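J.: How does the following fold in three dimensions:
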Amino acid sequence: MDLLDKRRLLAPGPVPVPPKALLAMAQPTMHHRSPQFSEILSDVREGLKFLYQTEDPVLIFASSGTGAMEASVANLLNPGDEAICVVGGKFGERWVEICQAFGVRAVPIEVEWGRAVEPEQVEATLKRHPLARAVFVQAHETSTGVKHPVKELADLVRERETLLVVDAISALGVYDLPVGAWGLDVVVAGSQKGFALPPGLSFVSLSSRAREAMEKATLPRYYFDFRRELKAYARSTTAYTPAVSLILGLKSVLDRLRQVGLERLFAHHRCLSEATKKAMEALGLELFSQAPCETVTVVRVPEGVDGLELVKRLREKYGLTIAGGQAQLKGRIFRIAHMGYQNHFDVILAVAGVEMVLSELGYKVELGRGVAAAQEYFLKEGIS
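T.: Model prediction:
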């Protein structure tokens, strides 16, 4: 890498990591069965409850978020069970694929990419499949920038023997998702997004209903066994060797978030998200999502512009890493994330880069117009 080459990460995971967390992870490795580590682990678990807004236990695994998604299927269901899966993007499809891998009968609710599921669609499916053991949904469908109505879905399943399992891998720590108040049964998260850490940790909260289902489930499980982890949880340890260095970084991040407070944290991400969306609209670009989330701004590539080249040139020429589209959206959208260690100037840099590359690719753009829209929004709303 050239000495003058500076890289900036604005993709929806991994995300920029705060320097204090990087330094915490650079500490000498301690033994995971030592009293010192048990004390740190206990503090981290309290910090996770704070961020999840729950008194339920939150388990930690050494895996990406997909590991915790798989664990949620393996620990709650039985072979041949029905499970309703909201499918409105690549990660909704992943719920279906995991269910099928474990012999669970997935009942997909196909939602147009870019739109959120309607609670009425889920209610109608529950009536057609009254024995469905779980509803699987994304809080934020990162591939499309959609925010699904999690609270409304929780209200639907509360009186049924159906669990609501939420993939909040890109949502937790970005917007208000009060797990306890909303009665969410299982909420999955990952370290490389709202937690502002490198990849490698996943998290799962378990309601009392989920813990009851766990005891009756018969699907095979070993490493991702909630029962073993809960027994270890009670002893302030883990069932298997944890990712010690990442947990030290996690303590640093959670300590910082407790100082900042959740209200300010969510306002910060909302501010970055809104400013980016205002900037894209000022450039005459169309937002893709009909129910936009705070995690990521998803923009349609304008007619006549090579979407793949746009993302590539931003990365290779200007050192700005954003994300393109997946599957049928490849080359048709680009995604700018608002997670991790970011502030208002990261937004301004991202918008400036998009303006420059669009101009190079032949799209008629008034340089600085999007940047000005973002600046005006920050000045009007106040910088969090």
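J.: Every contact and neighbour count from this point should use C-alpha atoms.
T.: OK.
J.: Could you say which helix or strand holds Leu156?
T.: Take DSSP states H and E as the rule and Leu156 turns out to sit in helix 150-157.
J.: Name the residues of the one helix or strand Glu46 maps to that are buried.
T.: Under the criterion of DSSP H and E, Glu46 resides in helix 35-52. For helix 35-52, the neighbour count (16 or more other C-alpha atoms under 10 Å) marks 37-38, 40-42, 44-52 as buried.
J.: any idea how far the nearest residue to Pro302 once chain neighbours are set aside lies from Ala279?
T.: Of all residues not flanking Pro302 in the chain, Leu285 sits nearest, at 6.8 Å (C-alpha to C-alpha, 6 or more residues apart in numbering). To Ala279, Leu285 is 9 Å away according to C-alpha to C-alpha, to the nearest Å.
J.: now the other sequence, so there's something to compare against:
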Amino acid sequence: MLPDQHILRIPGPSPIPPSVERAMAQPMIGHRGQETKDLLATIRPRLKPVFGTEQEVMIVTGSGTSGLETAVVNTVEPGDEVLVVVTGAFGDRFAKICEAYQIRTHRMEVEWGSAATPEDVKQFLETHSGIKAVFATYCETSTGILNPIRDIAKVVQDTSDALVIVDGVSCVGGVQTRMDDWGIDVLVTGSQKALMLPAGLTFISVSDRAWQVIDSNKQPRFYLDLRKYRDSLEKNATPFTPGLSLLFGLDQVLNLFEEEGLENVYNRHGLMMKMTRQAFRALDIPLLTSDDAASPTVTAVKPEDFAAEDLRKAVKQSFNLSIAGGQQHLQGKIFRIGHMGYCSPADVLQIIGSIEIGLQQIGKNVDLGAGTRAAQQVYLEESR
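T.: You can find the predicted model right below:
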């Protein structure tokens, strides 16, 4: 193992492309100068296709969680009634943010490892006519599921006047996202996942309908006030000091997306998901989620005859390979592999091969190469 070689395959932060690292190393410029205005003018229209929107995408310097809090504090106020679809730790986080702001929060609890169903959302809304907003997570990182956001948004529109507010932190840039066509009112993502940047930026886009609510919302806010970001962005500026080095990197990330083509980006993520899942099937190690609910950006594995933490330690020690563990009640019961952003099928083969050795090291007798062969076969079949 090389001491300075770290193979990072957790579901965020994700590896950063070398060209993006070089872009972020540019000399600092004045954040109120013309150079920054020009940079934002270049970035603004190119972010829109990633979100699938004609709306502006506002850039807030902060983590993905700051984006979730921004979505809450701008759209609802104390006493409002909301529904939060909880399919894992990050749906739970959305609910906790709402509760912190004294929002009347209904939780729709879904078994971890399963996706929410539009039918359940519809049934809840039919019996709760006062819901102002429905909060949902697109990719639930803690379990590796992808919620059917398009279908959920449709039933919300058909059943109520509630806003549809979506956490897309772990998948926007890695899966097809069509905010306008699907009727999403507020969509949030972060920089450190499929967008291939360090943590530190959150991105938020808002529908016309949601802007009406935001403009009339009496909830106090200052740094997270989306009206400030909207008004500043019209002048190619930000209301507060931006993360300039990250903006340099973002410009290059958008170059990479455009060179590969967004549909090809999405297809690559889908291929890596299939390779990873088929590999563990070949190794006879259970997956947490069904194929229908699986996310293209992260895979959760739930072993039955060995400890997930033992495997994580083994591959870390032997290869400096980092894979993630479980969260909350799944801690110690699952491990998770991130295959998003700056990740390719070749990386998946490396991950699976390393894990096979790690399994042997902890006493799990597997047919070395079986998982790798299965992943290779998926690659060959999908590449025809």
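J.: Which stretches in the stretch 101-250 of structure 1 count as helices?
T.: 119-128, 150-157, 179-182, 208-216, 226-233, 244-260 (DSSP state H, counting those that start in this stretch).
J.: ok, so what distance separates the equivalent of Ile149 of structure 2 over in structure 1 from Ala124 of structure 1?
T.: By TM-score structural alignment, Ile149 of structure 2 lines up with Val150 in structure 1. Per C-alpha to C-alpha, Val150 of structure 1 is found 16 Å from Ala124 of structure 1.
J.: Who has more neighbours out of those two?
T.: Val150 (21 against 11; other C-alpha atoms under 10 Å).
J.: ok, the more buried one to Asp255 of structure 1 distance?
T.: 27 Å.
J.: ok, longest helix in structure 1?
T.: When structure 1 is parsed with DSSP state H, its longest helix is helix 262-282.
J.: Mean deviation, the very next helix or strand once past it versus structure 2?
T.: Later in the chain than helix 262-282 of structure 1, the nearest helix or strand by DSSP H and E is strand 296-300. On superposition with structure 2, the mean distance recorded for strand 296-300 of structure 1 (mean C-alpha distance after the TM-score superposition for structure 1) is 0.8 Å.
J.: of all the buried residues of helix 35-52 of structure 1, which two lie farthest apart?
T.: Phe37 and Tyr52 (22.1 Å; C-alpha to C-alpha).
J.: Leu285 and Ala279 of structure 1 - which one has more neighbours?
T.: Neighbour count, other C-alpha under 10 Å: between Leu285 of structure 1 and Ala279, Ala279 has more, with 26 against 15.
J.: which residues touch the spatially closest residue to Ala106 of structure 1 that is not a sequence neighbour?
T.: Using C-alpha to C-alpha, 6+ apart and skipping residues adjacent in sequence, the residue nearest Ala106 of structure 1 is Ala83, 5.0 Å away. Neighbouring residues of Ala83 of structure 1 by C-alpha atoms under 8 Å, 6 or more residues apart in numbering: Cys99, Val104, Arg105, Ala106, Val107, Ala132, Arg133, Ala134, Val135, Phe136.
J.: Ignoring the adjacent residues along the chain, who's closest to the residue nearest the centre of structure 1?
T.: Centroid check for structure 1 by C-alpha atoms, centre = their mean gives Ser170 as the closest residue, at 1.0 Å. Spatial nearest neighbour of Ser170 of structure 1, excluding adjacent residues (C-alpha to C-alpha, 6+ apart): Lys193 at 5.6 Å.
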